[in-house]
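A.B. asks: any chance you can model this:
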Amino acid sequence: MKRTALVAALTVALTGCSLAPSYQQPEAPVAEQWDNTDQYSAVTPPHWRDFFADPILQDLIETALKNNRDLRIAALNVDAFRAQYRIERSAQFPSINASGGANRQRLPGSMTADGNSAITSQYSANLGITAWELDLFNRLGNLSEQALETYFASEQAQRSTQLSLIASVATAWLNLQADQETLALVRDTLATYEDSLRLVEHSYDVGIATLLELQQARTAANSARISLAQFERQTVQSRNALNLLLGGTPRTNLLTPVPLSHFEFAELPVGLPAHLLQRRPDILQAEHQLKAAHANIGAARAAFFPSISLTTHAGSLSPDLSGLFDAGSGSWLFMPSINLPIFNAGRLRANLNYSEIQKDINVAHYEKAIQTAFQEVADGLIERTTYKQQLAAHDEMVQTSEEYYALADLRYREGVDNQLTLLDAQRLLFDAKQKRINTHFAKLASEINLYKALGGGYSQEL
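C.D. replies: This next block holds a predicted model:
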């Protein structure tokens, strides 16, 4: 009979009713389709090794995935939350402990029945359960569910960190290449200005060029030297920023310049906005945090109800160590307890209100994550179209500026035009080439951002 009652109590404890509100995924606060695009594919973006096909860039990304400290911290956070979940889950099960003890006590004569002092001994050995809470209202179950969802959220945070790291390394590498390409352009431009300065100095010495033309040539050369120092500094700083992301020494020589025109990424399929909800790690993280908040409400509600704890053990008790396990020395203890909250100055109500407010906050975070994702993808789509047009215009502008410079240089050497026209042509050509480099970098960076915004493929190898 006692055994049947105990089994029934265990069954009730393990299948207690949950007071957590049922979870319903909030409706996505965005449009159902993108503007100005007809590409609605459900295909997942390619793995990063397929998207970033350049072997140098692949080597850099692999180095970062192995050594980057932010990613290492994210991985350790996952392990920490996994351990926290195991701690919370273990509270749902009884903890069985074995214990043994000995007690010897001298009693004075005034404390004994016969008036003589005495020494008493007691030895015990027990196996039992201590203060196991019967989870009738699923308080412990909801706390375990909350820890589990927090653990899942940390996994998505790790994936988000990894995806951001991949995009950051690729962008930093391209930024370094853009700086090195611009630095080479500045050096070429400075060489051109110095050639012109020597020509003007010679013309001035023989009385052909004026002092104004000489000063103009010197100003142009000094301006190029200023730009040279600026981009030398900027190139080193870009390399340092990339090294920080890598967290280690790559096999690739970072000083080897690679023209931006050599970079080309795989075509990205673009799905409906709803597909982001299953793919973007930050959205999935926000949803897991929202589910954790729902479970926390259940635990806060369960705190209003009585809690029942069970302590029981069986063993042996004897005044002599040699007779501890003799027949007739067996002992047992069964001690249930109940705790009913009566007055707590509104603490339980405030805790429930706090949990409900936290749930509303997490709903807002979830909706904001969706809106941010929608905006980033929409921006990426329009950038993908307009940067192609802008780069084509820059190519044409560079060609026109080169023709203008060649003509101005020829007319200046033949004495048809003054030096001011030549300097203007040199300046326009430099500006056109520099802007083309910047636009080429911006176009490639926008493709990387779109890949990240779509929740692109990621690696599980950390």
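
A.B. asks: going forward, measure contacts and count neighbours with C-alpha atoms only.
C.D. replies: Fine.

A.B. asks: next, count neighbours for Phe231.
C.D. replies: Burial measure for Phe231: 19 neighbouring residues, criterion other Cα atoms under 10 Å.

A.B. asks: one more to put side by side:
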Amino acid sequence: MTALRNPFAARLRQPLLAVAITLAGCASPDGIGPQSARRDAATLEAGAQLAGERADAPWPDARWWQAFGDTQLDRLIAQADADSPDLAIAAARVRLALAEAGSARAATLPAVDAKAALQDTRFTERSFIPPPYAGAFWWSNSAALDFRYALDLWGGDEAALQAARAGARASGAAEQAARLSLQSDIVQAYAQLALQYERRELLEQELRNRRQIAAISAQRVRAGIGTELELTQVQTGVPALQAQLDAVDQQIEILGHQLAALAGHGPGGADALQRPHLQVPAGSLLPSHLPAELVARRPDLAARRWQVEAAAQGVEAAHARFYPNIDLIAAAGLESLGFYHFLHPDALVANVGPAVSLPIFDGGRLRAALGARSAQYDEAVGHYEQTLVRALQQIADAVTAIRGLERQQAQIDAAVRSAEHAHALAMRGYQAGLSDYLEVLGTESALLLQRDHAATLRLQRVAAHAQLMAALGGGLPPAESPPQAPETAR
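C.D. replies: As a prediction, the model looks like this:
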């Protein structure tokens, strides 16, 4: 249990325990307690994918997105950090948790209240008040200072304070998790915006090529070596490409609105956005000692651990309510009948002594409260386990995606080079009158498709890298570890 805060309470604890056992047999915590224990992250197997990865990379930097080399992205994340409503909500929750911790701390400190009353009162003639007060109006005056101090013999108030402090730390870690999630969302939306600009550039190039081919086809018709069918086929492709270009422009606008909203601005915030210029980071992906250190570096895991600690202290507080407690109370002040006697020395009143509370019969309220706190502890442990397993899965998924995309990129780059060569040969043959337009159209479509695949893979690698950085904790420094769970929470 929580350590006692003063030696006087420690001396009272043993005799009061004997009294509690004698008188409070009906209010017993026996048979109630948590059923779960927090698992060590090192016991989870990382798997062949993570075990085979070279693990010598540093942990993510606090500004991990700067590795993509785009200053516009840096500005967007800075704006989001300052203006995002989501972060404002998370910060308000932190302040609320700190205020609740302050309230819990106040319960462990002495309290002094001042009160006063001045009343012109008619006293009844049918009670114990004698004449001349009975049946007449007299001033009834009082003023006092009341003192109360809870000895907290069983550490219940101290456990409630530690639970509130752990809750505040959990809220702080949750704020960091919200910030990291927002940063990751911005990077991934920004990568999608970059992909749409890449596609726009490809479509514009193909539109220029198609118009050039249409001009060549018209010349071939006039020279008598081409047909109206070929010219019609070429001209039909121009509005189709223009429609695709319009669709890409629409996506660019929508993604701009999304990025502006993530940064905490209205749609007009997207008007100043320029084409992204993202670099794909290279090198090792994973740091060493991954499972063990991950627990301290991922903010959502840190929040879950502090929630487990808060729940454990809640069990301690509920357990302490089964035993008797003593409050030291005292009061001193003035009290009189008659206004002019109020400040006389004879009006002084004072009292001092202990107030003992002892649960005997409560209809099962204390047992129900302890059972509820124990279930909350088990739930918090379950959430922690769930978050830990999901964290390792996210890391493994991101590493698998990055390595798979790298292999695909190498293959697609070779396909792009081959498609470019085939298209160039078809164009030369068409210009020389050695092949028809269908060959050019086929090689053009294949080239456009391969270039689109290449751009998609490159931007998917950026998004996967952002997912990995978020899965590794996004540069959060190692968090303070909660203490071991108390005995009653094991």
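
A.B. asks: need the TM-score from the superposition.
C.D. replies: Once superposed, the chains reach a TM-score of 0.86 (TM-score structural alignment, normalised by the length of structure 1), with 448 aligned residues with a Cα RMSD of 3.3 Å.

A.B. asks: how about the helices of the stretch 251-400 of structure 2, start to end?
C.D. replies: 290-297, 299-320, 365-431 (DSSP state H, counting those that start in this stretch).

A.B. asks: which bit of structure 1 covers the longest one?
C.D. replies: The alignment of helix 365-431 of structure 2 onto structure 1 (TM-score structural alignment) covers residues 347-413.

A.B. asks: mean offset of the matching stretch relative to structure 2 (after superposition)
C.D. replies: Here stretch 347-413 of structure 1, set against structure 2 after superposition, deviates by a mean of 1.8 Å using mean Cα distance after the TM-score superposition for structure 1.

A.B. asks: check the offset of that stretch from the chain's centre.
C.D. replies: On the basis of Cα atoms, centre = their mean, to the nearest Å, stretch 347-413 of structure 1 is displaced by 19 Å from the centre of the chain it belongs to.

A.B. asks: about what we covered before: make TSV out of the helices of the stretch 251-400 of structure 2 and add distance to Gln242 of structure 2 and mean neighbour count.
C.D. replies: TSV is the format used below for these (distance: least, Cα to Cα, whole Å; neighbours: other Cα atoms under 10 Å):
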stretch	distance to Gln242 of structure 2	mean neighbour count
helix 290-297	48	20
helix 299-320	46	28
helix 365-431	21	18
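
A.B. asks: let me have these in TSV, adding distance to Leu343 of structure 2 as columns.
C.D. replies: Converted to TSV, the helices of the stretch 251-400 of structure 2 look like this (distance: least, Cα to Cα, whole Å):
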stretch	distance to Leu343 of structure 2
helix 290-297	63
helix 299-320	44
helix 365-431	47
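
A.B. asks: between the ones you listed, which gets nearest to Ala194 of structure 2?
C.D. replies: For the helices of the stretch 251-400 of structure 2, the distance to Ala194 of structure 2 is smallest for helix 365-431, at 17.0 Å, taking Cα to Cα.

A.B. asks: how many neighbours does Tyr151 of structure 1 have?
C.D. replies: Under the criterion other Cα under 10 Å, the count of neighbours that Tyr151 of structure 1 has is 25.

A.B. asks: which one is it nearest to, not counting chain neighbours?
C.D. replies: Taking Cα to Cα, 6 or more residues apart in numbering, and ignoring the residues beside it in sequence, Tyr151 of structure 1 has Phe81 as its nearest neighbour in space, at 4.9 Å.

A.B. asks: cool, Pro108 of structure 1 as well?
C.D. replies: Ser117 (4.5 Å).

A.B. asks: how far off centre is stretch 239-255 of structure 2?
C.D. replies: For stretch 239-255 of structure 2, the distance between its averaged C-alpha position and the chain's averaged C-alpha position is 35 Å (Cα atoms, centre = their mean).

A.B. asks: quick one: contacts of that stretch?
C.D. replies: 189-190, 192-193, 196-197, 199-200, 203-204, 206-207, 270 (Cα atoms under 8 Å, 6 or more residues apart in numbering).

A.B. asks: check stretch 120-135 of structure 1 too.
C.D. replies: 9-10, 12-14, 16, 92-107, 141, 307-321, 324.

A.B. asks: what comes up buried for it?
C.D. replies: Judged by neighbour count using 16 or more other Cα atoms under 10 Å, the buried positions of stretch 120-135 of structure 1 are 123-130, 132-135.

A.B. asks: possible to save the residues you listed as a markdown table with secondary structure and distance to Ala432 of structure 1?
C.D. replies: Putting the buried residues of stretch 120-135 of structure 1 into a markdown table (DSSP: H, G, I helix; E, B strand; the rest coil; distance: Cα to Cα, whole Å) gives the following:
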| residue | secondary structure | distance to Ala432 of structure 1 |
| --- | --- | --- |
| Tyr123 | strand | 94 |
| Ser124 | strand | 92 |
| Ala125 | strand | 89 |
| Asn126 | strand | 87 |
| Leu127 | strand | 85 |
| Gly128 | strand | 83 |
| Ile129 | strand | 80 |
| Thr130 | strand | 79 |
| Trp132 | strand | 76 |
| Glu133 | strand | 75 |
| Leu134 | strand | 76 |
| Asp135 | coil | 73 |
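
A.B. asks: now these in TSV, with distance to Asn68 of structure 1?
C.D. replies: Shown next, in TSV, are those (distance: Cα to Cα, whole Å):
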residue	distance to Asn68 of structure 1
Tyr123	58
Ser124	56
Ala125	53
Asn126	52
Leu127	49
Gly128	48
Ile129	46
Thr130	45
Trp132	44
Glu133	44
Leu134	45
Asp135	43
